[in-house]
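**Student:** sequence unavailable; structure follows:
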């Protein structure tokens, strides 16, 4: 039984706590969080509790999950990495590329770092990866993602959600950007526009992003947390029971041999000749089910046991931060910006 240290008992920390509890391969050994109810959570899970990381001996854990506030990720991961323990760090990797540098350097020296972009472990991601790898779509040419959702007014009562980094680009779009980079390779150039016409807060409520990949594929993203609509990954994938599933699609990938809608798994291709005059057929492909957080944790157990390498790395997290920096620069400078990834 693997002993897991969990740092952070906030929203995502509790999600990880559930994944640990559901796994037959691991147990929570210690929960680190200064909040008032963290000790009760630890007791309920049969684990030790510590208010600060200074009270924890990293050598007594087999691995750690870092789900503390983003600016603390690097500092909280450091003692476990120094002790040679694998770490699962909740996304984003850090609050800046400068803050992430130590993690990137540690990975280069052999540290096993898994970044918590859990959608990579979902069924829709697995289906797209397989179809792209097999050549079923032909050459990928273009892709688009819609992230349209409606956050309630009281969501913005929390101060940090109305300032820089609190909008849907940094909170929601980062997941879509990571998946597209996992499928299509390194990003090359980005152009973005954003607005706050609905709420008028100090952060965007709507944005569009055009992204060119080094492979030549072109992608378009639209994101808004002010639209009453069924087209976002959360509402279409059915991977998180907290969100009502709509059965719609939110991603489309177009290739020279066919086009795929996700997470629905609808695949379109021509019958006979590749021509706009030829009829097309649609297949409903099977999308593997299962909770991506549970799949992610089982993958982490494999990483801990030395059975596989991390699927999402610190280098992937660095690319995501570089892409966010380029989007910010494009918004500020009103031009297309090269991605320094």
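**Tutor:** All right, it came through fine. Small disclaimer: the values here were computed from a predicted structure and weren't measured.
**Student:** CA only for contacts and neighbour counts going forward, please
**Tutor:** OK.
**Student:** all helices in the stretch 101-250 of the chain, in order from the N-terminus.
**Tutor:** Under the criterion DSSP state H, counting those that start in this stretch, helices of the stretch 101-250 of the chain are mapped to 123-134, 168, 174-184, 233-237.
**Student:** residue 74: which of these is closest?
**Tutor:** The closest of the helices of the stretch 101-250 of the chain to residue 74 is helix 174-184. By Cα to Cα, the value is 19.1 Å.
**Student:** try it against this one:
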């Protein structure tokens, strides 16, 4: 029996969800919804489904729904489905604020609805490859930059782009930060477009996250340092390397026995990169991450499987993002003398 799923919000991500769901034999794309009724009608014709006027109407026609509207409307649009006890997959982030996210999750607890959050990077095969290593991170460094896409202008870069790495870091550390320091700049509008955050965790792990949506190139990289190994991964290219301590103990012991002068002499004829033993990260899964996410959503509906990213995990990511944004807003740009804090540092001089 097919699972009847509706897609609400037919922007870039909504269209992708429609395409993926329409290709799945276990799914019936039951309806599409968008405030642009012409667009909804067009996609309904393309995928041989029904265009419905709003979320409440869709909640009566489906077994579950994908919520792909702008972030500011996530909770409002998801609520009719949650009230009806229907599972929802909400695009990341779950909400613009933790209070409204928590309210929706409390409602889901009452009605029996299941809330999934679309942190699709969890399904990136590079992420799945990293998770095969049993490591306890001590330092994580992430860079996620891209040119401006003119989408998600209703939120800043922290909720738009950095949220991916926030979720991944929280997953790896299995804790929320106890200290957050951040700085950011808004260039094109009210929300921040560039941000850097330093997160300190109760485990002693420190994560340094950088995000920009004003770059001239796209880059999604992370480096993970632990006592057991060092991992470097490029999420966009889906490649990476692993340097294990256990495979390099002889090199470490040799270096520790030598003084600075001995090491300097080695530099004349030894290539360090040839000494280090490393392995390529084995990235095997070639299934599209969005397809994997949709299949996991279906398994949860039909078999009761635990969501890959639960609503509570999505809430934790938003809580962390809120703390980063608050730190950005309070950052003293010039120290104490001028009192300039937070955003709106780049502004036209007024004579």
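**Tutor:** Thanks, I have it. If you're wondering where the values come from, they're calculated on a predicted model, not measured in any experiment.
**Student:** rewinding a little: which of the helices of the stretch 101-250 of the first structure is buried the deepest?
**Tutor:** helix 233-237 (a mean of 25; mean count of other Cα atoms under 10 Å).
**Student:** which is the next helix or strand following that helix?
**Tutor:** Following helix 233-237 of the first structure in sequence order, the next helix or strand is strand 251-255 (DSSP states H and E).
**Student:** for the helices of the stretch 101-250 of the first structure, give me a markdown table that also has distance to residue 304 of the first structure.
**Tutor:** Below are the helices of the stretch 101-250 of the first structure laid out as a markdown table (distance: least, Cα to Cα, whole Å):
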| stretch | distance to residue 304 of the first structure |
| --- | --- |
| helix 123-134 | 22 |
| helix 168 | 33 |
| helix 174-184 | 22 |
| helix 233-237 | 28 |
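**Student:** of these, which is nearest residue 300 of the first structure?
**Tutor:** Residue 300 of the first structure lies closest to helix 123-134 among the helices of the stretch 101-250 of the first structure, at 16.8 Å (Cα to Cα).
**Student:** so where is the longest helix along the second structure in the first structure?
**Tutor:** Under DSSP state H, the helix in the second structure containing the largest number of residues is helix 311-330. The alignment of helix 311-330 of the second structure onto the first structure (TM-score structural alignment) covers residues 314-333.
**Student:** what does residue 38 of the first structure align to in the second structure?
**Tutor:** When the second structure is aligned by TM-score structural alignment, residue 38 of the first structure is paired with residue 40.
**Student:** sorry, back to before: the match of helix 311-330 of the second structure vs the second structure, mean deviation?
**Tutor:** Following the fit onto the second structure, the mean deviation recorded for stretch 314-333 of the first structure is 1.3 Å by mean Cα distance after the TM-score superposition for the first structure.
**Student:** and that stretch, which residues are buried?
**Tutor:** By 16 or more other Cα atoms under 10 Å, the buried positions in stretch 314-333 of the first structure come out as 314-331.
**Student:** same check, this time on stretch 68-75 of the second structure
**Tutor:** Under 16+ other Cα under 10 Å, the buried positions of stretch 68-75 of the second structure are 68-72, 74-75.
**Student:** from these, which single one is nearest residue 226 of the second structure?
**Tutor:** Using Cα to Cα, residue 71 is the member of the buried residues of stretch 68-75 of the second structure that lies nearest residue 226 of the second structure, at 34.7 Å.
**Student:** can you find the partner of the closest one in the first structure?
**Tutor:** Taking TM-score structural alignment, the alignment pairs residue 71 of the second structure with residue 70 from the first structure.
**Student:** I figured its match was touching residue 93, is that so?
**Tutor:** Yes. Between residue 70 of the first structure and residue 93 a contact is recorded at 7.3 Å, counting by Cα atoms under 8 Å.
**Student:** returning to that earlier point: between the helices of the stretch 101-250 of the first structure, which gets nearest to residue 265 of the first structure?
**Tutor:** Nearest of those to residue 265 of the first structure, taken as Cα to Cα: helix 123-134 at 7.3 Å.
**Student:** what's the angle from that closest one to helix 174-184?
**Tutor:** Calculated by axes from the mean of the first three to the mean of the last three Cα atoms, to 10 degrees, helix 123-134 of the first structure forms an angle of 20 degrees with helix 174-184.
**Student:** so which elements touch helix 123-134 of the first structure?
**Tutor:** Helix 123-134 of the first structure sits against helix 174-184, with contacts defined as 3 or more Cα pairs under 8 Å, 6 or more residues apart in numbering; DSSP states H and E.
**Student:** one step back: ok, the match of residue 38 of the first structure touching residue 47?
**Tutor:** No. Residue 40 of the second structure lies out of contact with residue 47 (Cα under 8 Å); the separation is 10.6 Å.
**Student:** so for these two, which sits in the more crowded spot?
**Tutor:** Neighbours were counted for residue 40 of the second structure and for residue 47 using other Cα atoms under 10 Å; residue 40 has more, 23 against 17.
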